[in-house]
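Undergrad: Turn this into a model:
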Amino acid sequence: MDVAAVEDRLRSAGLRVTASRVAVLRALTESRDHPRVDQVIERVHASGVSMSKQAAYDVCEALRAAALAQRIELPGAPARWEARAGDNHHHLVCRSCGETHDVDCAAGQAPCLDPVSAPPGFALDEVEVTYWGLCSSCQAQTRREESAR
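TA: Presented below is the predicted three-dimensional model:
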């Protein structure tokens, strides 16, 4: 995504355009691997922008608050980030290596927000679904290890 498009997205969300916000949003937009903050920082540094760990967290949180990014919190793992936000998608995660992929909602746009049962008066605004399994690389590694025994 070019810089002008990233700047437009920031302005449209009501955020000031800063070099760090542009660099982080661009890194997240170009990523398909749901990077951790340390990986975001590496990518931002590679683009020529200097940024501390705290600044990276602050920018990621500002992007999340403006609905330009999403934080993915998996049990026992550091938070991961992505620019795909607000479109009702889920995640597929490898139990072994942590590889994470987006999965479109099987039920469509908003049905995930209509549970079969919920307490009266409870207003749902977000649903997180995580599919767990083993990626093809980890499956192959497991088969190699089993055959070596």
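Undergrad: only C-alpha atoms for contact and neighbour calcs from this point on.
TA: Noted.
Undergrad: tell me the contacts of the nearest residue to Val24 once chain neighbours are set aside?
TA: With C-alpha to C-alpha, 6 or more residues apart in numbering as the criterion, Val24 has its nearest non-adjacent residue at 6.3 Å, and that residue is Val44. Contacts here follow C-alpha atoms under 8 Å, 6 or more residues apart in numbering; on that basis Val44 touches 20, 23-24, 27, 50-51.
Undergrad: Val44 looks like it's in a strand, true?
TA: No. Counting by DSSP: H, G, I helix; E, B strand; the rest coil, one finds Val44 to be helix, located in no strand.
Undergrad: tell me the SS of Trp132?
TA: Trp132 is classified as strand under three-state DSSP.
Undergrad: Where does the closest residue to it other than its chain neighbours fall, secondary structure wise?
TA: Using C-alpha to C-alpha, 6+ apart and skipping the chain neighbours, the partner closest in space to Trp132 is Val93 (5.1 Å). Assigned by DSSP states H and E, Val93 belongs to strand 89-94.
Undergrad: Please generate a structure for the following sequence too, so the two can be compared:
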Amino acid sequence: MKSYDDKTTLLKKLTDAGIRPSMQRLEILEFISSCDSHPTADEIYSFMHQNNPTLSRTTVFNSVKLLAENGLINDINISSGSTRYDSTLNTPHAHFICRTCKKIFDIPLDMSILTVPADFLCDNINVYFKGVCPECSKKQI
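TA: A predicted model of the protein is given here:
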């Protein structure tokens, strides 16, 4: 699991982004911020539903959409399978998807070197690498 800010800090990030805090939104943001598996909305729902049986799938889907629209999480569309989510509250990084095992890895990358032309306003940068991870590469030898 990744390190993440405490609930008070996450609550402040929600309010600073203009999002009305709710227990579900806070828990979703906390889960994504601490998760290193880049979960789908269905995976978030399945995990959270275990401890909160009254939580609806619609609440999770609407919440991840709202959090992504407000820049608190990043929607990752590396493969056509489904959208995955990652926290923007952690150190900026790129992603690597293994073509063999389909895992997504965080890759350190100095994102400050990436720029866009002066006339463009950029609010999100996604850098993806695709190939074979070290573990799958060892199995192929």
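Undergrad: Superpose the two chains and report the TM-score.
TA: With the length set by TM-score structural alignment, normalised by the length of the second structure, the two chains reach a TM-score of 0.80; 136 aligned residues with a C-alpha RMSD of 2.4 Å.
Undergrad: how about the residue nearest to Val24 of the first structure, what's its match in the second structure?
TA: Aligning on TM-score structural alignment places Val44 of the first structure opposite Met48 in the second structure.
Undergrad: got the residue ranges for the helices in the second structure?
TA: 7-16, 23-34, 41-51, 57-69, 134-140 (DSSP state H).
Undergrad: Which positions in the third one come out as buried?
TA: In other words, helix 41-51 of the second structure. Under the neighbour-count criterion of 16 or more other C-alpha atoms under 10 Å, helix 41-51 of the second structure has 41, 44-46, 48 buried.
Undergrad: How about the first one?
TA: With burial defined by 16+ other C-alpha under 10 Å, the residues of helix 7-16 of the second structure counted as buried are 10-11, 13-14.
Undergrad: Any chance of the residues you listed in TSV with distance to Asn62 of the second structure as columns?
TA: Below are the buried residues of helix 7-16 of the second structure laid out as TSV (distance: C-alpha to C-alpha, whole Å):
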residue	distance to Asn62 of the second structure
Leu10	18
Leu11	18
Lys13	18
Leu14	15
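Undergrad: Give me the distance between the residue nearest to the spatial centre of the second structure and Glu69 of the second structure.
TA: Nearest to the geometric centre of the second structure sits Asp86, at 1.0 Å (C-alpha atoms, centre = their mean). The gap separating Asp86 of the second structure from Glu69 of the second structure is 13 Å, by C-alpha to C-alpha, to the nearest Å.
Undergrad: Might you report the residue contacts of Met51 of the first structure?
TA: Counted by C-alpha under 8 Å, 6+ apart, Met51 of the first structure has contacts 20, 41, 44-45.
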